[in-house]
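A.B. asks: my questions concern the predicted model and sequence given below.
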Amino acid sequence: MNIKELKEKLEFHKITNRISQYFSSDLPSVKIDNLEFLTNLDELIQELRKTDQMRYLINVEGEIDLSGLSDIRYLLKILRIDGSFISSAELLKVLSFLQVSRRVKSYFDSKERTYASECNNLFGICKDIHTDKLLEHNINITVDDDGEVKDSASIELRKLRSSLSSKEEHLRKTLLKLLRHYSEREISQDEIITLREGRFVIPVKVENKRSVPGIIHSASASGSTVFIEPGETIELNNEITEIRYKINREIQRILIEISSQVSEKVSELEVNCEILSEIDFLQAKSKYANEINAVLPKLSESHFNIKNAYHPILLQNHKRSDIIPLDISMDNKIKTIIITGPNAGGKTVALKTVGLLQLMFQCGILLPVADNTEMRLFKDIFVNIGDEQSIDNDLSTFSSHLKSLKGIIDNADSSSLVLIDEICSGTDPLLGSALSSAILKHLTESGVSTIVTTHIGELKIFAYNTEGIENASLEFNHKTLSPNYKFSIGVPGQSFTFEIASKYNYPESILNYARELSGSSGSDLEDLIKELNINKQKFENLKNSNELERARLSGLTKLYESKISELEKNKRLILNEAKLEASGIINNAKKLIDRTIRDIRENKSEIKKVVTGFQRTAKNLTEIQDTSEKIEIGEINKGDVVKIKNSGSIGKVIKSDGENVSVNMNGILVKVGLNKLEKIDQSELRERNSTDNLIEVNTSEISTELDLRGLYPEEANLLIERFLSEAQINGLNQVSIIHGKGTGKLREAVKQSLKNNPAVKEFRYGNWNEGDTGVTIVSI
């Protein structure tokens, strides 16, 4: 596999160019120009996760501010040379680089505690960023925002620049006075002071040059004007030149001093360059992933199953809704796919889509595919696409094609992906069919994952009769004779040769004669394929209808579950209100007793009347307290059936910690005080079952997975609470919550819900074989 040639044939540069547009600096340019095709599993997983985690982080917290970042590696190479120094403008670049380094480190340090689990692969990158506030300060007081050395850089520089300003002002006044004098005599050309060869001069008409004593420094392009330094200003100009020389010497001394401080940090700054280059690159890949709505697919050891895949280059120029996504899979049973169908039907685009997605994947770029897509690792990708003709090597198209196929035969193995467009198409169709069949049989038996496109009809039959090889096509509307671009596995494509010719108004006599020459077998095969496609379309329509009905029923189920949850919540509220009301009655009764005792003491003559009232109140109080006062009960253990005394509800004890007991009430976990419960023995339970509507405890098995994909965070929170409650009741220790990857919003909602749920001991994201960051594993 020639990686450079592979990238050219699959137009990989269009992907990298698009990513480059999101760079904040030139730092990642070398990295993306030499993007490595990763064949080490651990390295690939690490790179993909870093990109996915960066995308998640910037989507939630906002992108990292890399403004002002530039590539200073060439400056660091200069500073490694003893005695070298860099300019003030270059020092300004170093200052900006230091500021960005500090800003990036601060960004990651502030986010690490919150996102340590979600972005564990990402935070380690920035640990070694070097910051140096002292060096920042020293450069900042030396260089201004325009890259010039400040007057305040040294006392001597301030003094020299002040002297220069004074001398230049004196010179300007002297020259203006001379200009007015010569202008009155019409000797000077204009009343303008200009600079020539570092000396202040005045313009004089060439014919009057002898009228102005001084030194001629230059003349105008036309020769009509000469620029003369008057004799009166020569000494003053000399003084100014000397001061400028001293200023330059002082600036150089300052630059050497500051450059020396930077050179002491060259190694640390080179490390920063590598880290910030990676951060810039990861952020650019993340922004590109957002642009194409890409995800991190699952990783399989032996097969790939691409779902709802969009060609990334098409997404750059077309609306997503205008592109038909591709579904294609290969496993241990199917090693070779032969795609057939008419020209311009999308066969080559499908082939390139698979190749480009695999190349992007193994270069650490997220893919525009569905969450449930599975990709596998290939050691090599061999591509034979396009015209291979070589004038330099005196090779025809077919000869070059055969040479390329020979390289594939010699080098491809079970860890290779092979993509061939129009296999053996440049020779006699009958012989090309035989050679193609032999090559594909060899590759299939060698375990090579191979996808080819062809117009050779015999290969359709070969695929049907050969184990490990499968036909495929892209749907073509037989009525409009236009492609639908929908990939279909298991059914070969029709060529529609005569139909398309008829569409272009070929004479019927030509078409009839062509049909006669093609023979009945070819016609029968085309008719069979046509019938297969029609039946397949009917099946797909029925399948889609069933899917819609299933989705509708699923939606109704979720709605009813939500309503049930709401009813249970209202039930608890009503019970609580009843308890509060009973408590109020008891309090009022106690107040009445207190008043009664007071009346007895104050008015003994009314004792009899009061006693009668007291007895009536005490009777009422006893009836109320029957449902709330503590009474002697036997020991309550896990598994006992109990009654809540103030409501009459019956449930099963799940857990007891002494004072409080967790009771399963018809699938709802309720925590009740021990003094509020009454144990029911088996005889009473049987009696109640025969006479009362006893609430049954739900002991049936529940699923260990909850799929939330497609739900809003608010809907997800309700289902999580119910799911965890049922899991705890049924004694589950670990469950999985599937939320997918997407933009990370649903994942963040799940995280917050789990943090606030007392039933949760801990939670983590799944390993790559458990669903990676698209699944959260919860311990109860």
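C.D. replies: Received the coordinates, thanks.
A.B. asks: okay, CA-based contacts and neighbour counts for the rest of this
C.D. replies: Noted.
A.B. asks: which helix or strand contains the nearest residue to K679 once chain neighbours are set aside?
C.D. replies: Counting by CA to CA, 6 or more residues apart in numbering, K679 lies nearest to V642, which is 4.4 Å off, once chain neighbours are set aside. Element membership of V642, judged by DSSP states H and E, is strand 641-644.
A.B. asks: and that strand, what other elements does it pack with?
C.D. replies: Other helices and strands packing on strand 641-644, by 3 or more CA pairs under 8 Å, 6 or more residues apart in numbering; DSSP states H and E, are strand 650-656, strand 677-679.
A.B. asks: mind putting those strands into TSV with distance to D26 and mean neighbour count?
C.D. replies: Shown next, in TSV, are the helices and strands packed on strand 641-644 (distance: least, CA to CA, whole Å; neighbours: other CA atoms under 10 Å):
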stretch	distance to D26	mean neighbour count
strand 650-656	62	22
strand 677-679	72	22
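A.B. asks: surely L746 is in a helix?
C.D. replies: Yes: counting by DSSP: H, G, I helix; E, B strand; the rest coil, L746 falls inside a helix.
A.B. asks: what packs against the lengthiest helix in the chain?
C.D. replies: Ranked by residue count, the top helix of the chain under DSSP state H comes out as helix 508-602. Applying 3+ CA pairs under 8 Å, 6+ apart, one finds that helix 508-602 contacts helix 497-503, helix 607-625, helix 713-729.
A.B. asks: how about G198: what's its closest non-neighbour residue?
C.D. replies: Counting by CA to CA, 6+ apart, the residue nearest G198 is T241, at 7.5 Å.
A.B. asks: now name the helix or strand holding that neighbour.
C.D. replies: Element membership for T241 (DSSP H and E) is helix 234-263.
A.B. asks: so the helix or strand just after that helix versus helix 234-263, what angle?
C.D. replies: Following helix 234-263 in sequence order, the next helix or strand is helix 266-291 (DSSP H and E). Counting by axes from the mean of the first three to the mean of the last three CA atoms, to 10 degrees, helix 266-291 points 80 degrees away from the direction of helix 234-263.
A.B. asks: how far does helix 266-291 sit from the chain's center?
C.D. replies: 15 Å (CA atoms, centre = their mean, to the nearest Å).
A.B. asks: now it: buried residues?
C.D. replies: 266, 269-270, 272-290 (16 or more other CA atoms under 10 Å).
A.B. asks: next, the closest residue to K209 other than its chain neighbours: secondary structure please.
C.D. replies: Spatial nearest neighbour of K209, excluding adjacent residues (CA to CA, 6+ apart): V226 at 7.2 Å. Per three-state DSSP, the secondary structure class of V226 is strand.
A.B. asks: highest mean neighbour count out of the helices and strands packed on helix 508-602?
C.D. replies: Most buried of these, by mean neighbour count (mean count of other CA atoms under 10 Å): helix 713-729, with a mean of 18.
A.B. asks: presented hereafter is structure B, for comparison with structure A:
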Amino acid sequence: MNLNDVKNKLEFNKVIEKIKTYCYSDLGIRKTENIEFITDENDLNAELDKTEEMRRIIDLDTYLDLTGLKDIGELLSNSKIEGSHIPQDKFLWILDFLRLSRNIKTYFKRKTTQETAKLKILSGIASELFADNTLEHHIVYTIDENGNVKDTASAELKKIRNEINQKSETLRKLLQRILKNLSESEFSRDDIVTLRDGRSVIPVKIENKRKVPGIIHSTSASGITVYIEPGETIELNNEITELSFKEKREIEKILTELTKEISVNYEKLKRNCEILGELDYLQAKARYSVVLISSRPEFSDKETELVNAYHPLLLQGLERKNIIPLNLNIGKNFNTLVITGPNAGGKTVALKTIGLLQLMFQSGILIPCESHSKMRIFNKIFVNIGDEQSIENNLSSFSSHLKILKKILQETDNRSLILIDEICAGTDPNFGSALSAGILKYLSEKNSITIVTTHTGNLKSFAYNTPNIENASLEFDMSSLSPNFHFVTGIPGQSFTFEIADKFAFPPELMNFARSLINVSDDNLENLIKDLNAQKQKYKELKDKNDKNSKRLEGLLKMYEEKVKEIKQKEKNIIKNANDEASEILKQANKIIEKTIKEIKESGKLSPKQIKADFKKESEKILKSEEAATVRIYEFHTDDLARHKDLQMTGKIMEIKKDKIIIEINGIPMKVNPADIEPADNAEMEKYRNYDTVTTIKNKIIETKLDIRGKYPEEIKDLVEEFIINAVNEGIKEISIIHGKGTGKLRSEVRKIISKNNLIKSYRYGNWNEGDTGVTIIEL
């Protein structure tokens, strides 16, 4: 299928139009309009790398200043034409272009080594920019701020203009004198000197034209005034005209020389156009990704997995909190998906979301989904959405539909994405469903990735019974009979035909008759789907409860593992200290012995009894100092409250064994040494008894809000994770992280951290009264 047709059907052009609004120049706009659909993984990686680096610049420094960037391509082309020159005012375009090129090059050059490492690709591109201070200086020296050639551009031009000014002043005085005389004689209508054909003339009443010697240049529109160049000024006018021609020739000469300087650097300046156009385009894509809160998905050879994905056009018109994200996986366990359900249930929107995000991804545009989403690269995308009826070719909707399907069947391969809305609709449902089944089986065996929508009930059974083909639907609220747009894989959708008709109060006798016409097997299928949905809801509730408990347990285990690690390290330190102390004791004992032996040798007076008494006395000193440091062991009973010395947490003693005590802390039993615990004081006992109302860890009250404004992204990971673990440990259901709006740098880092945390049930941005997008609300 023609790629432009695919883009039109998926409204990719609207995405492009939005990105164009963030461009500074026609260079960037043209690059955006000609955006490439990339099918090579290396090329796509490179394009996404560049977009991500530009996003990093936005997060760190706001934006690259490309204000005033103009497309000078045509001027550069004109500079190559022999004997031509660039218009003098357009040299200001080139001057701005050169300055901008130099500024961008300098911007990247001034980055630190660490910053450059994070902007490796863009720094390399910017390093290619041509910057020439000499050329800039020549333009500034030659052209003024209004785009005119300066008097100082050449000595000859300055001389000519001085002569013109002198002669013009002489001419002005002469004309004023003549005009004054004519006014006194009432020959002149006005006392104003004017220009006609570059010559200075005076206005004379038509009836007096023969009374003023000179050349008539023109007549007024009313015919009552003629403009005469007095005879005595003709020579002076001729001299000024001749000087003006000389001035023009000198200006052309100057501009031609300056144009040659541009021409000499044609290739370098042309490359600058390409680089600045690309930077403008990349920045526009990055700015668009900031607005949509987009991410870069992971590459996958086999599957497409969208996690919390949004349709970008919906995000442009609605608040994010009012849109249900799409969660879908295809390609891992099956390659074909059949989406069923009632009209206006979101089937087509889901189909378009998948297709549009794929187009954006393979165009190097970051997409609105979680960063751990996965995307394949397709060589071909086929789309059949909307009515293809053609009056011109005498084709019905169904015939046109089949024509497109035939083309898909002929051209598809295992690197094709196929999106079909209402497959084989517009004909007899039984025959249409049979044909649809054949098409889906054929495409599945080709190993294409195929997603279709349908109302045909037979395809639900076919998808259920056929390998590599799976059912899907969007959840429907049974109480309100309205869609809630949650995408569900594995369960087909119900039509809700009768339920919706009942809601509109159709006559009961009509509804009874209609129900009597339904095939029993069809009715059974609808009831089966209804039961499946009910069971799924119960399973979901149980799973959510189990997940919540599992996450809490995982968080606690993680915390205790860290504590155990800390305790083991302390044990090592204690053993080391004990060994060091023992060595010191031996050292002191040896010193005493050596000293005693020495004294015996020197004096020969100490009796054996005295030696023994002295040694005992010194040994007792050392032992007493060690006894002072001995750990105290308390006596405990079952149900006593005790405090763990290392964990700094209070728990209840459950069982006392010979050399171990089992204590329960925060619902988790732990086996500890008697020396590791001590009786809880009165304050700790009170805190323990009021555990459900006061949350305490290490004597610090757990807050439900964490304010990280003013911190750097690399500083917040430990803060956020500890905040979440503490909240989970204390049974807190909802917490808030205040990161502010700003450039979105902290907000993006918070999303990155919490998206990978399995202690979190869900998260969202705050409502308008909660801090809007400056706050992330987390449900645990």
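C.D. replies: That came through fine. The model shown is predicted, which means the values in this text are computed figures rather than measured ones.
A.B. asks: in structure 1, what stretch matches the helix or strand hosting I735 of structure 2?
C.D. replies: Per DSSP H and E, I735 of structure 2 falls inside strand 734-738. Following TM-score structural alignment, strand 734-738 of structure 2 has no partner segment in structure 1.
A.B. asks: which helices and strands sit right next to that strand?
C.D. replies: When contacts are defined as 3+ CA pairs under 8 Å, 6+ apart, strand 734-738 of structure 2 sits against strand 705-707, strand 775-779.
A.B. asks: wait, S329 of structure 1 touches I306, no?
C.D. replies: Yes: under the criterion of CA atoms under 8 Å, S329 of structure 1 makes contact with I306 at 5.9 Å.
A.B. asks: okay, these two: which has more neighbours?
C.D. replies: I306 (21 against 16; other CA atoms under 10 Å).
A.B. asks: looking at this, that one is in a strand?
C.D. replies: Yes: counting by three-state DSSP, I306 of structure 1 is located in a strand.
A.B. asks: what sits against it?
C.D. replies: Residues near I306 of structure 1 by CA atoms under 8 Å, 6 or more residues apart in numbering: L326, D327, I328, S329, V369, A370, T373, E374, M375.
A.B. asks: where in structure 1 is the aligned partner of the helix or strand harbouring K687 of structure 2, by residue range?
C.D. replies: Using DSSP H and E, K687 of structure 2 sits within helix 682-689. With TM-score structural alignment applied, helix 682-689 of structure 2 matches no range in structure 1.
A.B. asks: C-terminal to that helix, what's the next element?
C.D. replies: Using DSSP H and E, the helix or strand that follows helix 682-689 of structure 2 in sequence is strand 696-697.
A.B. asks: my read is that T116 of structure 2 contacts S127, right?
C.D. replies: No: T116 of structure 2 is beyond contact range of S127, at 11.6 Å (criterion: CA under 8 Å).
A.B. asks: sorry, back to before: quick one: the helices and strands packed on strand 641-644 of structure 1 as JSON lines, columns for distance to L195 of structure 1 too.
C.D. replies: Formatted as JSON lines, those follow (distance: least, CA to CA, whole Å):
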{"stretch": "strand 650-656", "distance to L195 of structure 1": "96"}
{"stretch": "strand 677-679", "distance to L195 of structure 1": "104"}
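A.B. asks: nearest to Y464 of structure 1, out of those strands?
C.D. replies: Set against Y464 of structure 1 and scored by CA to CA, these come closest in strand 650-656, at 59.5 Å.
A.B. asks: tell me the angle the closest one makes with helix 713-729.
C.D. replies: Relative orientation of strand 650-656 of structure 1 versus helix 713-729 (the same axes, to 10 degrees): 80 degrees.
A.B. asks: and whichever helix or strand comes after strand 650-656 of structure 1, how far from the chain's centre?
C.D. replies: Downstream of strand 650-656 of structure 1, the next assigned helix or strand under DSSP H and E is strand 660-665. Relative to its parent chain, strand 660-665 of structure 1 has a centroid offset of 44 Å by CA atoms, centre = their mean.
A.B. asks: now for strand 660-665 of structure 1, which elements pack on it?
C.D. replies: Strand 660-665 of structure 1 is packed against strand 650-656, strand 668-673, with contacts defined by 3+ CA pairs under 8 Å, 6+ apart.
A.B. asks: on contacts alone, who are the packing partners of the shortest one?
C.D. replies: Meaning strand 668-673 of structure 1. Helices and strands touching strand 668-673 of structure 1, by 3+ CA pairs under 8 Å, 6+ apart, are strand 660-665, helix 713-729.
A.B. asks: kindly recompute the last result at 6 Å.
C.D. replies: Where contact means 3 or more CA pairs under 6 Å, 6 or more residues apart in numbering; DSSP states H and E, strand 668-673 of structure 1 is packed against strand 660-665.
A.B. asks: what residues of the strand it packs on count as buried?
C.D. replies: For strand 660-665 of structure 1, the neighbour count (16+ other CA under 10 Å) marks V661, S662, V663, N664, M665 as buried.
A.B. asks: ok, back up a step: so which of the helices and strands packed on helix 508-602 of structure 1 is nearest R158 of structure 1?
C.D. replies: R158 of structure 1 lies closest, by CA to CA, to one member of those: helix 713-729, at 63.5 Å.
A.B. asks: just to revisit the earlier point, same list, the helices and strands packed on helix 508-602 of structure 1, but as JSON lines with distance to L351 of structure 1 please.
C.D. replies: Shown next, in JSON lines, are these (distance: least, CA to CA, whole Å):
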{"stretch": "helix 497-503", "distance to L351 of structure 1": "22"}
{"stretch": "helix 607-625", "distance to L351 of structure 1": "80"}
{"stretch": "helix 713-729", "distance to L351 of structure 1": "38"}
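A.B. asks: which of those helices sits closest to F97 of structure 1?
C.D. replies: Smallest distance to F97 of structure 1 across those (CA to CA): 40.3 Å, for helix 713-729.
A.B. asks: give me the range in structure 2 that the next helix or strand after the closest one lines up against.
C.D. replies: Sequence order places strand 734-738 as the next helix or strand after helix 713-729 of structure 1, per DSSP H and E. Strand 734-738 of structure 1 lines up with nothing in structure 2 when matched by TM-score structural alignment.
A.B. asks: can you tell me the closest non-neighbouring residue to H455 of structure 2?
C.D. replies: H455 of structure 2's closest residue in space is T340 (CA to CA, 6+ apart), at 5.9 Å.
A.B. asks: so that neighbour touches S473, yeah?
C.D. replies: Yes: T340 of structure 2 is within contact range of S473, at 5.3 Å (criterion: CA atoms under 6 Å).
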